[in-house]
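S.K.: okay, structure incoming, though there's no sequence with it:
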């Protein structure tokens, strides 16, 4: 079964709402009622226009509820979106937790679960590459994130 594919605005709506720490059912109910008051003081980006993003989800038909319940992947993700995802999902920030070299992010430390989670979200377009020897257990590994290049014949 394939994952739900979300647009950037809808995915970041979900990512931001999830930073509240509230259960999935509470987040879903807030979206359905278009009342984000219970989450506003808890989310990372309080100034996000939640209602506009919900309207975007409806307009383009993104399956946001299924994405919250079962997971998703990005349809497309640019480098700034990737950095924003790292902030929302893993609380990692540029120049504090990793460096940017062109369209590559490097010297980012992630544990195996974070690597798998991130690769699952961005794997259509980006690759998480371990830069150090495999570590045992849940030890963090130094990784880089690089854009996957596709041959024009592979479209």
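M.R.: Yes, it's here. All values reported here derive from a predicted model rather than from experimental measurement.
S.K.: alpha carbons only for contacts and neighbour counts from here, please
M.R.: Will do.
S.K.: ok, now how distant is residue 19 from residue 46?
M.R.: Distance from residue 19 to residue 46, counting by Cα to Cα, to the nearest Å: 11 Å.
S.K.: of the two, who's got more company?
M.R.: Legend: neighbour count by other Cα atoms under 10 Å for residue 19 and residue 46, higher for residue 19 (18 against 13).
S.K.: OK, contacts around the more buried one?
M.R.: 42, 43, 44, 88, 89 (Cα atoms under 8 Å, 6 or more residues apart in numbering).
S.K.: relative to residue 94, how far out is the most centrally placed residue in the chain?
M.R.: For the chain, the residue nearest the mean C-alpha position is residue 85 (4.0 Å; Cα atoms, centre = their mean). In this view, residue 85 and residue 94 are 11 Å apart by Cα to Cα.
S.K.: what about the helices in the chain?
M.R.: 8-18, 24-33, 37-40, 50-60, 64-70, 79-90, 112-122 (DSSP state H).
S.K.: return the most buried member of those.
M.R.: helix 8-18 (a mean of 22; mean count of other Cα atoms under 10 Å).
S.K.: look up the closest residue to residue 115, ignoring the ones flanking it.
M.R.: Spatial nearest neighbour of residue 115, excluding adjacent residues (Cα to Cα, 6 or more residues apart in numbering): residue 128 at 6.9 Å.
S.K.: next up, a second structure to put side by side with the first:
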């Protein structure tokens, strides 16, 4: 079962991963309540909320499996694409308001994004390439029925 976490919790996890911390180490520091080690490894956020959460079991599950972000904003999508996959707006894909176009994903990354983003975001215009896919992520309010 896919667990749901907040955008903030996703930022905290993905910021550690993007800097190279593996899942086992993240879990160890959380279980040991070692905020100092987490914050020294990645000082872009205060990781206290990972330890002080009332949803520790959910966080642990999110570390080792796919998760869904409960509510995700335009900037949330943009930031997670960067943190989780190293993708930059304007360099790797095009961004216009609440439309992200021609995002290059591996097949596994596409599956992760499909699971991760909330239902108000839709993945559309999937084009299969030799090494993966190009896809658009569009806010549901911007989809025009033809």
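M.R.: Received, thanks. It should be emphasised that the depicted structure is a prediction, and the values quoted were computed from it without experimental measurement.
S.K.: can you pull the TM-score for these?
M.R.: The TM-score (TM-score structural alignment, normalised by the length of structure 2) is 0.81; 140 aligned residues with a Cα RMSD of 2.3 Å.
S.K.: rewinding a little: alignment lookup: the residue nearest to residue 115 of structure 1 to structure 2.
M.R.: Superposed on structure 2 with TM-score structural alignment, residue 128 of structure 1 falls opposite residue 123.
S.K.: likewise for residue 70 of structure 1?
M.R.: Under TM-score structural alignment, residue 70 of structure 1 pairs with residue 65 in structure 2.
S.K.: what sits against residue 1 of structure 2?
M.R.: By Cα under 8 Å, 6+ apart, residue 1 of structure 2 lies in contact with nothing.
S.K.: tell me how far it lies from residue 67 of structure 2.
M.R.: 9 Å.
S.K.: ok, now residue 56 of structure 2?
M.R.: Distance from residue 56 of structure 2 to residue 67 of structure 2, by Cα to Cα: 14 Å.
S.K.: between those two, which has more neighbouring residues?
M.R.: Neighbours per residue, other Cα under 10 Å: of residue 56 of structure 2 and residue 67, the larger number sits with residue 67, 23 against 15.
S.K.: got a list of what that one touches?
M.R.: So residue 67 of structure 2 contacts 2, 3, 4, 5, 115, 116 (Cα under 8 Å, 6+ apart).
S.K.: determine which two of these are furthest apart.
M.R.: Spanning the widest gap among the contacts of residue 67 of structure 2 are 5 and 115, at 12.0 Å by Cα to Cα.
S.K.: who touches both of these two?
M.R.: Contact criterion Cα under 8 Å, 6+ apart; residues shared by residue 5 of structure 2 and residue 115: 67, 68.
S.K.: separation between the aligned residue in structure 2 for residue 29 of structure 1 and residue 120 of structure 2?
M.R.: Taking TM-score structural alignment, residue 29 of structure 1 has residue 28 as its aligned residue in structure 2. Distance check for residue 28 of structure 2 against residue 120 of structure 2: by Cα to Cα, it reads 34 Å.
S.K.: same list, the helices of structure 1, but as CSV with distance to residue 100 of structure 1 please.
M.R.: Formatted as CSV, those follow (distance: least, Cα to Cα, whole Å):
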stretch, distance to residue 100 of structure 1
helix 8-18, 20
helix 24-33, 33
helix 37-40, 31
helix 50-60, 28
helix 64-70, 29
helix 79-90, 9
helix 112-122, 17
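S.K.: and those helices: which comes nearest residue 132 of structure 1?
M.R.: Taking these one by one with Cα to Cα, helix 112-122 is closest: 12.7 Å.
S.K.: which other helices and strands contact the closest one?
M.R.: Counting contacts by 3 or more Cα pairs under 8 Å, 6 or more residues apart in numbering; DSSP states H and E, helix 112-122 of structure 1 is packed against strand 72-74, strand 126-130.
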